[in-house]
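Visitor: below is the sequence, then the predicted model.
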Amino acid sequence: MTAAIQQALQQSPITFTTESAELSEKSKTALGEIAKAMQGNDVKIAVATHAGYPDAEKSKALSEKRAEAITAALEGAGVAKDRVKTEATGNEKAQGDKALDTQITVAQ
């Protein structure tokens, strides 16, 4: 499962444009591949989203919207919501261009 996630993310990382929670078509495709890999098993994934505003509250709100967009896309592809653990970190763990990237891993 980890390999399938990594392969999907290498082909198309889940990224956002500045000040946006809108998923690109490439990101939607990658999430579709991850959803396919999750069919027929009970693996859960962890999704960490970020936003790089200097304002902590604004960053937290945008990273939460990004997490919701990813969860909704996965749900639309057949993944139960309870199999997706989100961590909206705001600007706590990533700033600048790094805040546009999303990490997806197999949940422990």
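Guide: That came through, no problem.

Visitor: okay, CA-based contacts and neighbour counts for the rest of this
Guide: Noted.

Visitor: in the longest helix along the chain, what's buried?
Guide: Scanning the chain for the helix with the most residues, using DSSP state H, yields helix 56-76. By 16 or more other CA atoms under 10 Å, the buried positions in helix 56-76 come out as 58-71, 73-75.

Visitor: other SSEs contacting it?
Guide: helix 25-37, strand 45-49, strand 84-88 (3 or more CA pairs under 8 Å, 6 or more residues apart in numbering; DSSP states H and E).

Visitor: structure B:
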Amino acid sequence: MESKMFTLTSFDDIAGIAQGVEITNPNMVERIRRAADSLNRHEIAAHLGQAITEATDAAHVRDFEEVQFGEASADAIVDCEYYEDLAAAWSLIASEHQLTIPHSIFAHDGSVH
């Protein structure tokens, strides 16, 4: 059975997925863009990481159901698609904030901790 798992090997992969999300889910992108306006780069990176984790978890559930039952439930399919869109949207926002390479997330921002 072919896996539909959401797998990424680099931030470039996320950026590639993100290109279409503005067309397929513009309301989600705008909602996240507004939310990101009040976040710093570390918070945006955390949201992106969480979205990737959720997309991966949803893909695992979908794959499990397909293997176990021969097909995934409607809920698993919808969840997988939603979380993939969410990860793509956060990726787009992260790239707009120039967080497309890992070391830029941790770059010194002038604050003292």
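Guide: Perfect, thanks for sending it. Model, not experiment: these values are computed from the prediction.

Visitor: care to give me the TM-score?
Guide: Here the superposed chains carry a TM-score of 0.34, computed using TM-score structural alignment, normalised by the length of structure 1; 61 aligned residues with a CA RMSD of 4.1 Å.

Visitor: thinking again about what came up before, the inter-axis angle of the longest helix of structure 1 versus strand 84-88?
Guide: What separates the directions of helix 56-76 of structure 1 and strand 84-88 is an angle of 160 degrees, with axes from the mean of the first three to the mean of the last three CA atoms, to 10 degrees.

Visitor: quick check: longest helix of structure 2.
Guide: With secondary structure taken from DSSP H, structure 2 has its longest helix at helix 41-69.

Visitor: quick one: the next helix or strand after it to helix 41-69, angle?
Guide: Where DSSP states H and E defines the elements, the next helix or strand beyond helix 41-69 of structure 2 is helix 74-96. For helix 74-96 of structure 2 against helix 41-69, the angle by the same axes, to 10 degrees is 150 degrees.

Visitor: show me which residues of helix 74-96 of structure 2 are buried.
Guide: 76-77, 79-80, 82-95.

Visitor: which residue, other than its chain neighbours, is closest to the most centrally placed residue in structure 2?
Guide: The residue lying closest to the centre of structure 2 (CA atoms, centre = their mean) is Ala87, at 1.2 Å. Among residues not flanking Ala87 of structure 2 along the chain, Ala51 sits closest, at 4.7 Å (CA to CA, 6 or more residues apart in numbering).

Visitor: against Glu66 of structure 2, how distant is the one you found?
Guide: Distance from Ala51 of structure 2 to Glu66 of structure 2, counting by CA to CA, to the nearest Å: 22 Å.
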